[in-house]
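Following is a predicted model, sequence given first.
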Amino acid sequence: MRKNIHPNYRTVAFHDTRMDTYFLIGSTVETNQTVNRDGKEYPYMAIDISSASHPFYTGEQRSHDGEGRISLFRRRYRQSK
């Protein structure tokens, strides 16, 4: 392998800000922030959503409060006979 062309692969602390959960994952992400976890200092990356907060993984269902787009279109552009 050629030297000095590969990104720095290391363990990074990803922080799900919605659930206040930390994940220690190997990554090449570039960040200047650090955080202390379990007595060690890791590079820190804040994320908005992860498997701890995503509705698909948590089982939360979203409810839709109205009609679908097709029924709204048909009602709006209904032809009178």
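Received it, and whenever you're ready, just let me know what you need. Bear in mind that the values here come from a model prediction, so they are computed numbers and not experimental data. Numbering: from 1, shown residues only.

make it CA atoms for all contacts and neighbour counts henceforth
Noted.

Need the nearest residue in space to the residue most central in space within the chain, chain neighbours excluded.
With distances taken as C-alpha atoms, centre = their mean, the residue of the chain nearest its centroid is Ile49 (3.1 Å). Using C-alpha to C-alpha, 6 or more residues apart in numbering and skipping residues adjacent in sequence, the residue nearest Ile49 is Asp16, 5.9 Å away.

want to compare, so here's the second one:
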Amino acid sequence: MQQDKQPDYRPVVFRDRTAGYAFLTRSTAKSDRTIDWDDGETYPVVDVEISSESHPFYTGKARTVDSEGRIDRFERRFGGGEQGSGGGKDG
């Protein structure tokens, strides 16, 4: 295997700034910024928009969609429901 064609696989810190959460792992991701980690070493840091600490599915803070309220609002706005609610074309 040619060494110059392989990406550099090294320790990298991924940081979710919205949740205040960071974790150290190994990656080929590149970054110009660095961070001083708990072990006293300096590692490249990659900021991510979302992680398991801030994702609604993993945190249990998922919003439920009020589909009934949306349907009522649509019918009030566009006057649905009373006339042919068959869903198909009328002949």
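Happy to help now that I have it. Since the structure is predicted, the reported quantities are computational estimates derived from the model, not experimental observations.

Give me the TM-score for this pair.
Here the TM-score for the pair of chains, by TM-score structural alignment, normalised by the length of the first structure, is 0.80; 77 aligned residues with a C-alpha RMSD of 2.1 Å.

circling back to that earlier point, for the residue nearest to Ile49 of the first structure, list the residues it contacts.
When contacts are counted by C-alpha atoms under 8 Å, 6 or more residues apart in numbering, Asp16 of the first structure touches Tyr22, Ala46, Ile47, Asp48, Ile49, Ser50, Ala52, Ser53.

contacting residues for the residue nearest to the centre of the first structure?
Contacts of Ile49 of the first structure by C-alpha under 8 Å, 6+ apart are Asp16, Thr17, Arg18.

Kindly recompute the last result at 10 Å.
Residues near Ile49 of the first structure by C-alpha atoms under 10 Å, 6 or more residues apart in numbering: His15, Asp16, Thr17, Arg18, Met19, Pro55.

Can you get me a residue count around the aligned residue in the first structure for Gln83 of the second structure?
Taking TM-score structural alignment, Gln83 of the second structure has Ser80 as its aligned residue in the first structure. Look at Ser80 of the first structure: counted by other C-alpha atoms under 10 Å, it has 4 neighbours.
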